[in-house]
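In: Show me how the following folds:
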Amino acid sequence: MDRPITIAVLAIGGQGGGVLVDWVVALAERQDWRAQSTSVPGVAQRTGATIYYVEVIAAAPGRTPVFSAMAAPGDVDVVIAAEWMEAGRAIQRGLVTPDRTTLIASTHRAFAVSEKQVPGDGMADSGAVTAAARAAARRFVAFDMAALAEQAGSVVSSVLFGALCGTAVLPFGRPAFEAAISAAGVGVQASLRGFALGFDAVGGFDAVGQPAARLRPLPEPVPPPAAVLAPVGHAPYDSLLARAATLPAAAHEMLAEGLRHVVAYQDIAYGSAYLDAVEDVAQLDRAGLTETAAKYIARAMVYDDVIRVAALKTQPSRAGRVQREMGGQVIAVTEFMHPRMEELLGLLTPALGTAVQRRPRLVAALGRVFCGPRRIRTDTILGFLMLYVVAGLRGWRRRTLRHAQEWARINAWLGTVRGAAAEDPALAAELLANQRLIKGYSDTHSRGVDKFTQVMAAAQRLRGRPDATVWVRRLREAALKDEAGLALEQALQTVDSFLDERTAA
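Out: Below is the predicted model:
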């Protein structure tokens, strides 16, 4: 070999990119090759990945290799992407070329901040990356390596290393790869399991890199699905399921999900209130409104308040998930919280909360004491107990100011829906779907309510027009495009322009 084998690795925090590179370097050096690795850190908060670059070359007597410090477009033999969009970014950077590059990528997604901050569906198009990878790479190996890593109790780097071995791009046998993992001495057994799964998923190669036939187990038989509204053995809940079963069959699956979420959020009585609201809409159902109502009424009733946020942060499954994601490391969990007076006053009774709201000086004084940035260590007894106590206020929720405010909005919303359903069922369905605009907690919730209010007000003005349904949908889609609401503002100006023209005429 007269030139190095060049490898670029793109990974984000927690995916073990640095460990993967260390394994590659150790692998080469144990085979008496020369190796060099460099890295360029990405930006925090998932707006960029760290790019690691490795060059390896067989040692030659009397020759000292000169390595490059950074991957150059068109000059990379192997690109390893620990997440699907990172594969796309590698292609955009020109690191993947059809004449030489083997692209190894995990197809799972770790969403970027730019995707998460969009109020609607901000997901980037994974299909575009697939098409680009097929066109740009000489060889393309991709599957869900994060799922295999979770199965192995490891991190995705071990599966990526196994896939690298399986492609036989490096002229070393499987035992050499496994020896590099073992020599590291940390998380060896889990890493070897992940390595084996990644290796097998590529297709399998024997110790000298030749194809090897492998028998794959037959898939497990899939059990038939249980009846959607079948009894679960809890008498009060089963009575709700039986009541839901009397509603239109098309809505049964959504009703089952809605009941599950609403009852888990509060209690059986809350589930009964949910069915009351759905039944009111079902009485006017002439175009499948019941299913839509079952979905969005449940979303409206399961709103994010202080109690729910505390419950989510202290639920037992969360600690287990964090441990799995961090590969079983010893970690400290810090919750970054920024409570506002609106959330704290929302825990009071409607009378007391409203009385305090009318005293701006008192609200400001209380805000200086109780509000502002907070860091709570939920891996400590005191920190966890603080949130656990707040989560335990679930039984108090229906007597709070926040609950009264939410139900006043829900009742007004459903009243508008019922009024529209009698004359235009399609418009009523769009009004129900406007609940999508309200989500989240604190400022995010406030912005959503503001957009919801604007769209519902415009819908009232549009009622009676043949294109009312179309315009309500357009307004909602505009509201979901950006957090600041600029697209919605422009859409509302358009609606105002033709409504004002009609009024003038």
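
In: CA atoms for contacts and neighbours, from now on please.
Out: Noted.

In: Any idea which residue is closest to the centre of the chain?
Out: For the chain, the residue nearest the mean C-alpha position is residue 111 (6.4 Å; C-alpha atoms, centre = their mean).

In: and this one, so I can compare the two:
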Amino acid sequence: MDAQAQAQVATVRPITVAVVALGGEGGGVLADWIVDLAQHGGYLAQATSVPGVAQRTGATIYYVELFPKAAAQAGGRAPVLALMPVPGDVDIVLASELMEGARAIERGFVTPERTLLISSTHRVFAMTEKIALADGRVDAAPLLAACREAARELVAFDMAALAEATGSVLSAVLFGALAGSAALPFPRMAFEAAIRRGQVGVERSLAAFAAGFEAAQSGGVAVPAAASIDQHTRAAPRGLRDLLDAAARDFTGEARAIVLVAIERLAEYQDVSYARQFLARLARFQEIERQHGNGSGALLAETARQLALAMAYEDTIRVAELKIRSNRFARVREEVRIEDGQILEIAEFFHPRTQEIADTLPAALGRWLLRTRWARGLVDRATRKGRVIKTTSIAGFLLLFVLAKLKRLRRRSLRFSAEQAVLAHWLNVVAATARTDYSLAVQVARMRNLVKGYGDTREGGQAKFDQLMVLVPRLLGRSDSGATLEALIKAALADEHGEALDKAIAEMAFTNSDHATNSVHSRESGNPGATVRGSGSPLSRGRTEGMA
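Out: You can find the predicted model right below:
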């Protein structure tokens, strides 16, 4: 070969592809498909993988380099291909989730001069996002904006939704999006042939591939909210369908989306009548929004959100019901990757307190248990160590099955009566406040989010909620009332023990002169600062062990 030919061969660079995926999302299969595609298309291919650990699950970087076989033959030697992606030198990044795309940017794999970024826009939340006292989720909008800014070109849409819709895996949608982007010098038929040669889940993978291909070529797809609602409505039982239809007509904007989801959730949690009670409680806030609102609809939406969450509180009955659902067994089988011939055993750790047991009983019996020293002592001793229940055994399953069937008696329980009293008081305070101070009322509605979780977490949140409820009358009449309560709520969520809240209250130096008496407040809610406590928390606070 002459010097000019060697120089031309030397300028040929490999196509570099990095796949960043979480465990179980088929990143390895995707890398294999790309290698197979290249090898059957006249390219040399090398793939490597480096497993890692993320806050959600194992995160692996799969790296593939493709080099034209003809160029290697012309050069008279095999190319030297890299084992790991080099920052600033990656042509294509395939991200199985939006945060993984952002992490690829952080590593320097995505650059505006070179890189095509193909990413799903759905989120798999990190542990830090899940355990936050408030809404700890990272806002997806800035992540998506960073992806657009960092990449030469971005192809992004919800690939998880397409994978679910086609009954396949996310890697097949990513492979389709890669084909649809036309970033690799291979036709669509070559991509599909690679899937067929894999001989695993071919038909579903091809369906997911086609969906990803079309989405990439059309610039991404989104499922319209209205279409989703109509689909759910058609599939619902007649009574629930009528309720959803009525709500769809009566509510608009953000409140409409929240209410429709809440109706389905509450009907499943208890029954359609319970969902109807939810709408009845919201009716006065629709009128308040019309008469005293600022046009944002924030009060109605936030009240609906917090009311739905509070009405669907987790008690022993709910925990038992969730533990024995068929889809839960299926999910555990999938997570532990059970194989044919293997036996799966699921052990649930339960540690109910006496309070939680009393909460499940009829109100009169529950109160008797709590105030009768000898009876409470017996239950305390019996529940001191907790208990492991195997839901895959007949005895364990039947125990939780019977407990779940107490759902029909939930309205008679001690916990239910206590929760209704708390909710009624909170709603009265929100309604009374809204008539004189709309922005403050929005924060009073939002404040209900402090009460969540179970055990010590719930009790701590309830204590903070009660503490702030006492301050609501003092905030009336202040020009910065809404902003002040918002700051106090943030302080309440800053730590578990309430130290930040105590400090914030002390710094604001509330005095008797700050107190504003409102006759409407007093008439509708009694004392808006009165404490009405909930009675308990769900029983399950342990672990689930899947053993194959």
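
In: TM-score of the superposition?
Out: Overlay of the two chains. TM-score (TM-score structural alignment, normalised by the length of structure 1): 0.77; 478 aligned residues with a C-alpha RMSD of 4.5 Å.

In: who are the neighbours in contact with the residue nearest to the centre of structure 1?
Out: 46, 123 (C-alpha atoms under 8 Å, 6 or more residues apart in numbering).

In: what's the counterpart of it in structure 2?
Out: In structure 2, residue 111 of structure 1 lines up with residue 125, judged by TM-score structural alignment.

In: Just say helix, strand or coil for its match.
Out: coil (DSSP: H, G, I helix; E, B strand; the rest coil).

In: measure it to residue 160 of structure 2 for me?
Out: Distance of residue 125 of structure 2 to residue 160 of structure 2, computed by C-alpha to C-alpha, to the nearest Å: 14 Å.

In: and if you look at residue 257 of structure 2?
Out: 21 Å.

In: And those two? Which one has more around it.
Out: Neighbour totals were compared for residue 257 of structure 2 and residue 160, and residue 160 leads with 22 against 18 (other C-alpha atoms under 10 Å).

In: contacting residues around residue 248 of structure 2?
Out: 256, 260.

In: Is it located within a helix, as I assumed?
Out: Yes: Residue 248 of structure 2 forms part of a helix when assessed by three-state DSSP.

In: what's the neighbour count on the counterpart of residue 195 of structure 1 in structure 2?
Out: Counting by TM-score structural alignment, residue 195 of structure 1 lines up with residue 209 in structure 2. Using other C-alpha under 10 Å, residue 209 of structure 2 has 32 other residues around it.

In: these two touch, right, residue 209 of structure 2 and residue 180?
Out: No: using C-alpha atoms under 8 Å, residue 209 of structure 2 makes no contact with residue 180, being 9.4 Å away.

In: Now for the closest residue to residue 145 of structure 1 other than its chain neighbours, how many residues are close by?
Out: The shortest distance from residue 145 of structure 1 to any non-neighbouring residue, by C-alpha to C-alpha, 6 or more residues apart in numbering, is to residue 106 (5.0 Å). Neighbours of residue 106 of structure 1 under the rule other C-alpha under 10 Å: 24.

In: repeat for residue 16 of structure 1
Out: Residues near residue 16 of structure 1, counting by other C-alpha under 10 Å, number 20.

In: same question, residue 12 of structure 2
Out: By other C-alpha under 10 Å, the residues close to residue 12 of structure 2 number 12.

In: Excluding chain neighbours, give the residue nearest to it in space.
Out: That would be residue 71: by C-alpha to C-alpha, 6+ apart, it lies 7.3 Å from residue 12 of structure 2.

In: And residue 298 of structure 2, by the same measure?
Out: Residue 298 of structure 2 sits nearest to residue 442 (C-alpha to C-alpha, 6+ apart), 6.8 Å away.

In: Please enumerate residues in contact with the helix or strand where that neighbour lies?
Out: Take DSSP states H and E as the rule and residue 442 of structure 2 turns out to sit in helix 438-447. Applying C-alpha under 8 Å, 6+ apart, the set of residues contacting helix 438-447 of structure 2 from outside is 292-294, 298-299, 302-303, 306, 426-427, 429-431, 433-434, 465, 472, 476, 481-483, 485-486, 489.
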